[in-house]
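In: the sequence isn't on hand, but the structure is:
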């Protein structure tokens, strides 16, 4: 599966640079872009080639607002390019002094939980923030003997951490073949025994199947599949949602409540949000 990369650079404007980037990323996320990497000059945004249409950028208001001027170029990104990109940009994550998420070439910080991954896709800024938020939620939960779903598993980090926290049976699902293959590799790398990895989407889910559903995906997919997550929970089940900004909170919460989910907790990191719901 190939990706399209849009490389934005700030030229000038009245808006503060970070504010302009935050607004641009939020609007691109709503348009379907999945991964972002910020740099001193602007931001790189990536979307699956099958979802790309040049007209998507016509609806990005900040590009036409006059408050800030961006230049940008669009490139097709072949799979082979990702390995070099993530190795240049990937930094280890440490969460609350208890959890490390690192690549094999990073030094082991000797924390309580150590997750070693070798991702095949870009590990963009948003992924760092939302992964951090989801791990924070999971740290506060008792997962012993729970049935867990990691929906949109990516590299498999959250599924792996769920097993480390005592979950007895974990399904990890991603529609992207690279992610599916990479999750299999990382599950083996971390000596996990309770994780099953599947390639597909929410149509694979069965009713009343999970004690906990983790969905760290972009806003549009969450809104579209919320009803499936809700029906796939066991009684007194929990859903953790992330992959979106504070600006999206009202809409996410509205659709969650429409599907019988009750808000319990919000965590925030650099304007990214992680939410906890129960049924």
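Out: Now that the structure is in, tell me what you want to look at. In this text, all values refer to a predicted model and were calculated from it rather than measured experimentally. Numbers count the residues shown, from 1 in each chain.
In: could you use CA atoms for every contact and neighbour count after this?
Out: Fine.
In: how about residue 241, what does it touch?
Out: Listed by C-alpha atoms under 8 Å, 6 or more residues apart in numbering, the contact partners of residue 241 are 134, 214, 215, 216, 217, 222, 274, 275, 276.
In: repeat for residue 101
Out: Shown in contact with residue 101 (C-alpha under 8 Å, 6+ apart): 92, 93, 94, 114, 115, 116, 117, 157.
In: just the buried residues out of those, in PyMOL syntax.
Out: Entered in PyMOL, the line below selects the buried ones among the contacts of residue 101, by 16 or more other C-alpha atoms under 10 Å:
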select buried, resi 92+94+114+115+116+117+157
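In: just the contacts of residue 101: which are in helices?
Out: residue 157 (DSSP state H).
In: and the contacts of residue 101 as a markdown table, adding distance to residue 86?
Out: As requested, these are exported to a markdown table (distance: C-alpha to C-alpha, whole Å):
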| residue | distance to residue 86 |
| --- | --- |
| 92 | 11 |
| 93 | 14 |
| 94 | 18 |
| 114 | 19 |
| 115 | 17 |
| 116 | 14 |
| 117 | 12 |
| 157 | 15 |
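In: what about the helices in this structure?
Out: 17-31, 79-89, 125-139, 157-164, 177-189, 219-232, 249-258.
In: packed most tightly, which of those would that be?
Out: helix 157-164 (a mean of 24; mean count of other C-alpha atoms under 10 Å).
In: point out the other helices and strands that that helix packs with.
Out: Contacts defined by 3 or more C-alpha pairs under 8 Å, 6 or more residues apart in numbering; DSSP states H and E place helix 157-164 against strand 113-116, helix 125-139, strand 147-151, strand 169-174, strand 195-199.
In: what sits up against that helix?
Out: For helix 157-164, using C-alpha under 8 Å, 6+ apart, the contacting residues are 101, 113, 115, 117, 131, 134-135, 138, 143, 148-150, 153, 169-172, 187, 190, 192, 194-195, 214.
In: list the buried residues for the lengthiest strand in the chain?
Out: Longest strand in the chain by number of residues (criterion: DSSP state E): strand 233-245. For strand 233-245, a neighbour-count test (16+ other C-alpha under 10 Å) marks 233, 234, 237, 238, 239, 240, 241, 242, 243, 244, 245 as buried.
In: this is the comparison structure:
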């Protein structure tokens, strides 16, 4: 299976905006570069006309150009190994690749080899999710990770004491990657399947019927559509932690959660990206 690499030559000020726009077009992985931004998508999902329309939308605001390259899955690891540096979250979590040395100063050491999956902690939304998780009690809790990507959020929940963590993603390579990362981090309580929220509680043996914490770092439209379902899956006094959207979308997300019976507990924002924590 081949992948498309979209190389955008843009001002750094527009990197986050284009990341959000491209995510809506189906791009799943992003790398900041000296020239701007690289974005990755399965070739069968690539729509160059949609990219052209997106570029035209911002042409009057900033200088922007793009190149399209086809690359095979095996090239992705070399790309990350060249650019991937460890990140630190709230002086407690360090996210690194397997080729980096461990650092004993951090309570939680997470190894993530991303392949084609999104979620290394480098993006603001993932970093905020990790930081918000540090404020929750996961001991003996059941956790659902929606759109798990690399599995990074599920892995931190497991390292913080969760009894069972169920993660899922729609992409087969993301599921494979999350399973590999869970094994790398010695987290047997993390299980990963390919599917959607509609597949939860579909009869799988040993699967919890309700969850103490639901984690969802996805885009605005998915959250607005699925927050009522997340709420139904939560135990009373359970927590829903979400990110993946801009500050100007937060009121809509918050209202949908309130209408579903949740209460806002905490809000975080970094560079216009937002994370919201709700309690049932």
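Out: Done, it's in. Predicted, not measured: the structure shown is a model, and the values here were computed from it.
In: now the TM-score, please.
Out: In this superposition the chains share a TM-score of 0.87, using TM-score structural alignment, normalised by the length of the first structure; 273 aligned residues with a C-alpha RMSD of 2.5 Å.
In: which of the buried residues of strand 233-245 of the first structure lies closest to residue 67 of the first structure?
Out: Nearest to residue 67 of the first structure out of the buried residues of strand 233-245 of the first structure is residue 245 (C-alpha to C-alpha; 21.1 Å).
In: the nearest residue to that closest one once chain neighbours are set aside and residue 216 of the first structure: what is the separation?
Out: Counting by C-alpha to C-alpha, 6 or more residues apart in numbering, residue 245 of the first structure lies nearest to residue 272, which is 4.5 Å off, once chain neighbours are set aside. Computed as C-alpha to C-alpha, to the nearest Å, the residue 272 of the first structure to residue 216 of the first structure distance reads 11 Å.
In: more crowded one of the two?
Out: residue 216 (25 against 21; other C-alpha atoms under 10 Å).
In: ok, so of the buried residues of strand 233-245 of the first structure, who is nearest residue 105 of the first structure?
Out: residue 243 (26.9 Å).
In: and whichever residue in the second structure pairs up with the closest one, what does it touch?
Out: Aligned by TM-score structural alignment, residue 243 of the first structure pairs with residue 244 of the second structure. By C-alpha under 8 Å, 6+ apart, the contact list for residue 244 of the second structure reads 125, 217, 218, 219, 220, 273, 274, 275.
In: what of residue 25 of the first structure?
Out: 36, 45.
In: corresponding residue for it in the second structure?
Out: Using TM-score structural alignment, the partner of residue 25 of the first structure in the second structure is residue 19.
In: equivalent analysis for residue 108 of the first structure, please.
Out: Checking TM-score structural alignment: residue 108 of the first structure goes with residue 102.
In: which residue is the nearest non-sequential neighbour of that match?
Out: Residue 102 of the second structure sits nearest to residue 109 (C-alpha to C-alpha, 6+ apart), 7.1 Å away.
In: kindly report the same for residue 241 of the second structure.
Out: Among residues not flanking residue 241 of the second structure along the chain, residue 277 sits closest, at 4.5 Å (C-alpha to C-alpha, 6+ apart).
In: how many residues are close by that neighbour?
Out: 22.
In: give me the common contacts of residue 272 and residue 216 of the first structure.
Out: What both residue 272 of the first structure and residue 216 touch, as defined by C-alpha under 8 Å, 6+ apart, is the set 130, 242, 243.
In: any idea which of those is the one closest to residue 78 of the first structure?
Out: Residue 78 of the first structure has its nearest neighbour among these in residue 243, at 24.0 Å by C-alpha to C-alpha.
In: might one say that residue 7 of the second structure is in contact with residue 68?
Out: Yes: counting by C-alpha atoms under 8 Å, residue 7 of the second structure touches residue 68, with 6.3 Å between them.
In: neighbour count winner among the two?
Out: When neighbours are counted by other C-alpha under 10 Å, residue 7 of the second structure and residue 68 differ, and residue 7 comes out ahead with 21 against 14.
In: what residue in the second structure is paired with residue 257 of the first structure?
Out: Looks like residue 257 of the first structure aligns to residue 258 there (TM-score structural alignment).
In: report the contact partners of that match.
Out: By C-alpha under 8 Å, 6+ apart, residue 258 of the second structure lies in contact with residue 264.
In: 10 Å instead?
Out: Applying C-alpha atoms under 10 Å, 6 or more residues apart in numbering to residue 258 of the second structure gives the contacts 227, 228, 252, 264, 278, 279, 280.
In: out of the contacts of residue 244 of the second structure, name the ones that lie in strands.
Out: Within these, residues falling in strands by DSSP E are 217, 273, 274, 275.
In: ok, for the first one, nearest residue in space, not its chain neighbours?
Out: With sequence-adjacent residues excluded and distances taken as C-alpha to C-alpha, 6+ apart, residue 217 of the second structure is closest to residue 243, at 4.6 Å.
In: wait, the one you found touches residue 272, no?
Out: No: proximity of residue 243 of the second structure to residue 272 does not meet the contact threshold set by C-alpha atoms under 10 Å, at 11.5 Å.
In: list residues touching both of these two?
Out: residue 124.
In: residue 163 of the second structure: what's its closest spatial neighbour, skipping adjacent residues?
Out: residue 140 is the one closest to residue 163 of the second structure (C-alpha to C-alpha, 6+ apart), at 4.4 Å.
In: need the counterpart of the one you found in the first structure.
Out: Mapped onto the first structure by TM-score structural alignment, residue 140 of the second structure lines up with residue 145.
In: and the gap between residue 22 of the second structure and residue 210 of the second structure?
Out: Taking C-alpha to C-alpha, one finds residue 22 of the second structure at 33 Å from residue 210 of the second structure.
In: no, scratch that, I was asking about residue 36 of the second structure
Out: Relative to residue 210 of the second structure, residue 36 of the second structure is positioned 42 Å away (C-alpha to C-alpha).
In: and residue 65 of the second structure, by the same measure?
Out: In terms of C-alpha to C-alpha, residue 65 of the second structure sits 47 Å off from residue 210 of the second structure.
In: looking at those two, which has the bigger crowd around it?
Out: residue 210 (20 against 14).
In: contact partners for the nearest residue to the more buried one once chain neighbours are set aside?
Out: The shortest distance from residue 210 of the second structure to any non-neighbouring residue, by C-alpha to C-alpha, 6+ apart, is to residue 233 (5.0 Å). Going by C-alpha under 10 Å, 6+ apart, residue 233 of the second structure touches 144, 200, 201, 208, 209, 210, 211, 212, 213, 214, 227, 240.
In: just the buried subset of those, written out for PyMOL, thanks.
Out: Selection of buried members from the contacts of residue 233 of the second structure for PyMOL, criterion 16+ other C-alpha under 10 Å:
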select buried, resi 144+200+208+210+211+212+213+214+227+240
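In: in a markdown table, list the contacts of residue 233 of the second structure along with distance to residue 176 of the second structure.
Out: Below are these laid out as a markdown table (distance: C-alpha to C-alpha, whole Å):
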| residue | distance to residue 176 of the second structure |
| --- | --- |
| 144 | 17 |
| 200 | 19 |
| 201 | 21 |
| 208 | 22 |
| 209 | 24 |
| 210 | 25 |
| 211 | 23 |
| 212 | 25 |
| 213 | 23 |
| 214 | 21 |
| 227 | 26 |
| 240 | 25 |
